[in-house]
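Asks: Predicted structure and sequence below. I'll ask about it afterward.
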Amino acid sequence: MKRTLTIALTAAALLAAPASAAVLGAVNSDIGKVLVAAKTGMTLYTFRKDAKNQSNCYGDCAEAWPPFVAGASAKADGALGIVARKDGTRQWTLNGQPLYFWAGDQAKGDVTGDGVGGVWDAVRN
């Protein structure tokens, strides 16, 4: 519970920052407000097997859990960071935790990936 609260407070502060607002958004879901990608409205997730500033989700994992890719001109801003992936792409992070989408989500506000395998968590706001 404490971990969720810490992320929620940081996420709320992030949404107030102009640069972060262009990247992140929040929507209501079945589990409360969650962070989403601003352009798509799709829920963002973290993977408990990642290390700080390092993704451990590649291959089949990345097909099911696509990374939230940061464009070449994207810039880190406070708790919203960017990490280099092994495949040469750049991935958004929140407090050093790489962010992902879940291929099973179909619409804005879906949170069907929350708790999958006991290692995936929707980022609550």
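Replies: Good, I have the coordinates.
Asks: contacts and neighbour counts: CA atoms only from here.
Replies: Fine.
Asks: and residue 91, how many residues sit next to it?
Replies: Residues within reach of residue 91, counting by other CA atoms under 10 Å, total 24.
Asks: Ok, residue 45 next?
Replies: 29.
Asks: Can you give me every residue that contacts the closest residue to it other than its chain neighbours?
Replies: Nearest non-adjacent residue to residue 45, counting by CA to CA, 6 or more residues apart in numbering: residue 122, 4.3 Å away. Counting by CA atoms under 8 Å, 6 or more residues apart in numbering, residue 122 touches 34-35, 43-46, 111, 113-115.
Asks: put this beside the first:
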Amino acid sequence: MKSFGKFAVLAVVVASFLAGGIALADHHAVKVAKKDGVGSYLTDIKGMTLYNFKKDTPGKSACEGGCLANWPLYFVESVAAKDGLDAKNFGTITRADGKKQTTYKGMPLYFFIGDKAPGDTNGQGVKDMWSVVNP
């Protein structure tokens, strides 16, 4: 009977650990949202829109200094891809300033300070240089 008790305690500990891991993965999830006039686009787990900058090149960010004040970089250690996204399309770069940034298909990802609520896409088309990230 003692063996069964130890097994039950171990099972509870393992289940708790796994549940915590799932919650952590969801915390780093990227999802797909859809909006009339914009179409399908990527968001973080909170529903905040992710953007690309036309001056960026694969693996390299061109947004520095004042640009980052308006377009904060998006970074998570690892992405839990949701909504049919492939986690293999996400990566990480180290920027010239030494900060890490998450990429999608090699292109750096950003938020826009003009987006105040989940689902906002106020950065779409800004100066014809910024766009939501289409899956």
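Replies: Great, that's in hand. Fair warning: this is a prediction, and the values are worked out from it, not measured in the lab.
Asks: Next step: the contacts of residue 122 of the first structure restricted to helices.
Replies: Within the contacts of residue 122 of the first structure, no residue falls in helices by DSSP state H.
Asks: who wins for most neighbours among those residues?
Replies: Counting neighbours by other CA under 10 Å, residue 43 comes out on top of the contacts of residue 122 of the first structure with 33 neighbours.
Asks: That one -> the second structure?
Replies: Aligned by TM-score structural alignment, residue 43 of the first structure pairs with residue 49 of the second structure.
Asks: ok, back up a step: residue 112 of the second structure versus the residue mapped onto the residue nearest to residue 45 of the first structure from the second structure, what's the distance?
Replies: By TM-score structural alignment, residue 122 of the first structure lines up with residue 132 in the second structure. Distance from residue 132 of the second structure to residue 112 of the second structure, counting by CA to CA, to the nearest Å: 10 Å.
Asks: Can you work out which residues contact both of the two?
Replies: By CA under 8 Å, 6+ apart, residue 132 of the second structure and residue 112 have these common neighbours: 49-51, 123.
Asks: contacting residues around residue 34 of the second structure?
Replies: Taking CA under 8 Å, 6+ apart, one finds 40-41 in contact with residue 34 of the second structure.
Asks: what range in the first structure does the helix or strand harbouring it sit on?
Replies: In this structure, residue 34 of the second structure sits in strand 29-35 according to DSSP states H and E. The alignment of strand 29-35 of the second structure onto the first structure (TM-score structural alignment) spans residues 23-29.
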